[in-house]
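> I'll drop the sequence and a predicted model, then ask my questions.
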Amino acid sequence: MSPLCWEEDVNLREYNTFNVDSIARYLVRIRSIHDLKDLLASPRFRDFRHLVIGGGSNILFAAENFDGVILKNEICGIEVVSENENNTVLRVGGGVEWMSLVTYCIDHDLGGLENLSLIPGTVGAAPIQNIGAYGAELSDVMLSVEVCNLETGETRTMSKDECALKYHDSIFKHALKYAFISSVTIRVSKAQFHCLNTQYSSVQDVLQQQGVVTPTIRSVSQAICLLRRRKLPDPKILGNAGSFFKNATCDTLLCKSIMKAHPEIPSFPGPDSFHIIPAAWLIENCGWKGKQIGEVGVSPSHALVLVNYGGARGREIVLLADSIIKDVQAKLGFQLIPEVNIIR
């Protein structure tokens, strides 16, 4: 096997979808478990802070330099572990692009990921966020992950329950922040036994517009791709990380109190008797949608999306986010929480 290549003074602009400049002291590409073990044994690795990145779609580099080691997850491969009449179990490398996995499943008549079409990033990053969209989440299909604790060097298999997957949350944002996910194992359904999820009216509308009478895995995926392209700018053209903030949540008592003062605020039932308040609605109703300050701004097509109009620095995007948070808190009483991982 080839020795690890330590790339020095690497501009991370092409490794983050916000397209901001930040110079990393080192970047190392991890293409196998062997590479990871070699890295962990290196004194140079232990001397610096480190960060794992996949597609860079949920990261904002706030500083112009990252004085540490970037681990670029490039472990590939999609393997059939087992299958029966109803389901297929796949083990997928953490460096596989998420949409490549979705496409693989659709091409093989396997259902379960079609509602998660066109979500940017890699498979290894998906459990960290418990990615979800249009009524589906990774937790619906995930069985386990192969994880290396970068602090201890321990490698083990973790079940879905151990990963503590919740709404846009997991153990990897808390107790296991310093983890490298080398593979994810999922169970997907064979098409003839799969129950499609078209509960969102926007999905139903697109299917109807396209003349789809009997939806399929592929037609649902195509509808959701169309919806996402309408809402979210292409990061290759306009730097962004998709939804910058989480939707707000509150318990029933607080929700009633806020709704009394602001009866126009929409809310939806969430997990554990909580209510979900769309963050996009809060931001838009505070006047931020479409607003531009210098080279940064809020997308005119979706209030949750902060954009880099070209040449913006990470800290300028952070300042914009902070201003939005303070304004929403002052006007509507909700504390917005960034969904994007801000690296300072």
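Structure received. Residues are numbered from 1 along each chain as shown.

> Could you use CA atoms for every contact and neighbour count after this?
Noted.

> now residue 106, nearest residue through space, not along the chain?
Using C-alpha to C-alpha, 6 or more residues apart in numbering and skipping the chain neighbours, the partner closest in space to residue 106 is residue 218 (6.1 Å).

> Please, which helix or strand holds the one you found?
helix 217-231 (DSSP states H and E).

> Can you report how many residues neighbour the residue nearest to residue 106?
17 (other C-alpha atoms under 10 Å).

> Could you verify my assumption that it touches residue 105?
No. Taking C-alpha atoms under 8 Å as the definition, residue 218 is not a contact partner of residue 105, at 9.6 Å.

> what's the longest helix seen in the chain packed up against?
As assigned by DSSP state H, the longest helix anywhere in the chain is helix 314-332. Packing contacts for helix 314-332, counted by 3 or more C-alpha pairs under 8 Å, 6 or more residues apart in numbering; DSSP states H and E, involve strand 59-61, helix 279-284, strand 296-298, strand 305-308.

> 6 Å - rerun?
Helices and strands in packing contact with helix 314-332 are not found; criterion 3 or more C-alpha pairs under 6 Å, 6 or more residues apart in numbering; DSSP states H and E.

> which parts of it are buried?
Within helix 314-332, the residues scored as buried using 16 or more other C-alpha atoms under 10 Å are 314-318, 320-321, 324-325, 327-328, 332.

> got a list of what residue 303 touches?
By C-alpha atoms under 6 Å, 6 or more residues apart in numbering, the residues touching residue 303 are 280, 284, 289.

> Burial check on the residue nearest to residue 20 when sequence neighbours are not counted, number of neighbours?
Spatial nearest neighbour of residue 20, excluding adjacent residues (C-alpha to C-alpha, 6+ apart): residue 13 at 5.1 Å. Per other C-alpha under 10 Å, the neighbour tally for residue 13 reads 15.

> Residue 13 is in contact with residue 24, isn't it?
No. Taking C-alpha atoms under 6 Å as the definition, residue 13 is not a contact partner of residue 24, at 10.2 Å.

> For the helix holding residue 218, give me every contacting residue.
Outside helix 217-231, the residues within contact range by C-alpha under 6 Å, 6+ apart are 114, 117-118, 206, 301-302.

> chain center to it, what's the gap?
Computed by C-alpha atoms, centre = their mean, to the nearest Å, the chain-centroid distance of helix 217-231 equals 17 Å.

> take the one below as the second:
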Amino acid sequence: MGVHTLAELTTFQVGGPIAALYEPQTHDHLVETLRELWSEGEEPLIIGGGSNLVAGDEGYDGPVVRIAHPGLEVVPAEPGRIVLRVSAGVVWDDLVAHTVSSGWSGLEALSGIPGSVGAAPIQNIGAYGQEVSAVLSAVELLDRYGEDPVWVSADELELGYRTSVLKRHRGEPAERDAVVLTVEFVLTDAAGLSAPIAYGQLAGALGVELGTQLPVADVRASVLALRASKGMVRDLSDRDTFSAGSFFTNPIVPLAAARSLPEDAPRWPVTPVAVEPTVIPLDHYTGELPGYAPTAAPELVKLSAAWLIEHAGISKGFRLPGSRAAISSKHTLALTNTGGATGDEVAALARFVQARVSAEFGVQLVPEPVLVGVEI
């Protein structure tokens, strides 16, 4: 197993040493490895492609299990539907490329996203008008205290904007302590046509109206070009791509807070949060509802984190004095390692961005990557 660092295992290339590295190459070997480590009282760090992880310079004082086992199965389904069961270790964009070459739609707008298939449901990845939640059917999980792997429906994952019950938030444990083994998708066979184009920038790049369907290969090519222009497609010759992609999620705030921003600040409506009903037993009802205000759920609005960063005075390519971590020269939403950056330098830059946006607009940006040994 040798000596490794988290820098070697992540696209950001920051992070200190680890105690041991395990890379099971089959489904059963992965299950066996995890069971053995857990039975020994170990708390292994589970990673896939390492594209959504920012690690500290002290590293991880424990074993790391890198999920990389291959496998793809087409499950019989009704005409027009393609059911795929894909091992968690498959490279995400390899899966997308395979579905596009087969003429199946549902994942084409998610082209170029780094990482592995197993990470996709954890964070409900999305881009250019598509989200995994739209085509995710079920996942096979190995629970931390479970005996055998279990299949659970997508509904049980409580998928939301870049989140699920499986995701660790800012270093905090996940609501469900489980490892993704296999992911089931339900795609569409529409004679090689894509899902309806649902994102304005992508529609503009393709020269079509929203809702148009095009050959899936054309959509993939356009998405890859858009992502590459923002430094979001891995390129070893381009330091802007040594990152964790979009570093902050787009904030979701009440409408009243959004109205305090300049008129040109981008904003998109979000489905209001449902209000839990108030239930009072009849023998306790006095005719009044203490502490209850009969108002509707607040209307929520999604803001553009990139716009907030730019208009807080942080430009592309910005870096703190002496730091080797920088804002991407192509996209303000990405923090990058320009060469030799440390986890502390990345964290310091992220905190600076947060402070500037908070001071200028009163909005707190939330990091999207999983944080290990760093505080932001």
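Sure, I can see it. Nothing here was measured: the structure is a model prediction, and the numbers come from that model.

> before we move on, back to that, what's the average distance of the helix holding residue 218 of the first structure to the second structure?
Compared with the second structure after the fit, helix 217-231 of the first structure shows a mean deviation of 0.6 Å (mean C-alpha distance after the TM-score superposition for the first structure).

> Now which residue in the first structure aligns to residue 87 of the second structure?
Superposed on the first structure with TM-score structural alignment, residue 87 of the second structure falls opposite residue 93.

> For the aligned partner of residue 163 of the first structure in the second structure, grab the count of nearby residues.
In the second structure, the residue paired with residue 163 of the first structure according to TM-score structural alignment is residue 157. Residue 157 of the second structure has 21 neighbouring residues, counting by other C-alpha under 10 Å.

> for the one 3 residues further on, same thing?
By the measure other C-alpha under 10 Å, the count of residues near residue 160 of the second structure is 14.

> The one 4 residues further on now?
Here the number of neighbours of residue 164 of the second structure (other C-alpha under 10 Å) works out to 21.

> For residue 276 of the first structure, which non-adjacent residue is spatially closest?
residue 249 (4.6 Å).

> which residue lines up with that neighbour in the second structure?
The alignment partner of residue 249 of the first structure in the second structure, by TM-score structural alignment, is residue 252.

> Please enumerate the strands of the stretch 51-200 of the first structure.
Listed in chain order, the strands of the stretch 51-200 of the first structure (DSSP state E, counting those that start in this stretch) span 59-61, 65-73, 78-83, 87-93, 110-111, 132-133, 136-137, 142-149, 155-159, 179-190.

> so which of these comes closest to residue 196 of the first structure?
Closest of the strands of the stretch 51-200 of the first structure to residue 196 of the first structure is strand 110-111, at 7.8 Å (criterion: C-alpha to C-alpha).

> which residue lines up with residue 282 of the first structure in the second structure?
Checking TM-score structural alignment: residue 282 of the first structure goes with residue 308.

> Pull the residues that contact stretch 16-35 of the first structure.
By C-alpha under 6 Å, 6+ apart, stretch 16-35 of the first structure touches 6-13, 56-57, 64-75, 235, 239-241, 313-314.

> quick one on the thing from earlier: how about the helix holding residue 218 of the first structure, which residues are buried there?
Of all the residues in helix 217-231 of the first structure, those buried under the rule 16+ other C-alpha under 10 Å are 217-225, 228, 231.

> And for stretch 231-239 of the first structure?
The neighbour-count check on stretch 231-239 of the first structure (16+ other C-alpha under 10 Å) flags 231-233, 235, 238-239 as buried.

> Check stretch 175-184 of the second structure too.
Applying a neighbour-count criterion of 16+ other C-alpha under 10 Å, one finds 177-184 buried in stretch 175-184 of the second structure.

> if we can go back for a sec, output the buried residues of helix 314-332 of the first structure in JSON lines; the columns should cover distance to residue 195 of the first structure.
Formatted as JSON lines, the buried residues of helix 314-332 of the first structure follow (distance: C-alpha to C-alpha, whole Å):
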{"residue": "314", "distance to residue 195 of the first structure": "42"}
{"residue": "315", "distance to residue 195 of the first structure": "45"}
{"residue": "316", "distance to residue 195 of the first structure": "45"}
{"residue": "317", "distance to residue 195 of the first structure": "41"}
{"residue": "318", "distance to residue 195 of the first structure": "41"}
{"residue": "320", "distance to residue 195 of the first structure": "42"}
{"residue": "321", "distance to residue 195 of the first structure": "39"}
{"residue": "324", "distance to residue 195 of the first structure": "40"}
{"residue": "325", "distance to residue 195 of the first structure": "39"}
{"residue": "327", "distance to residue 195 of the first structure": "42"}
{"residue": "328", "distance to residue 195 of the first structure": "39"}
{"residue": "332", "distance to residue 195 of the first structure": "39"}
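
> Now flag whichever of these is closest to residue 258 of the first structure.
Nearest to residue 258 of the first structure among these: residue 332, at 8.0 Å, using C-alpha to C-alpha.

> What residue in the second structure is paired with the closest one?
So residue 332 of the first structure corresponds to residue 361, using TM-score structural alignment.
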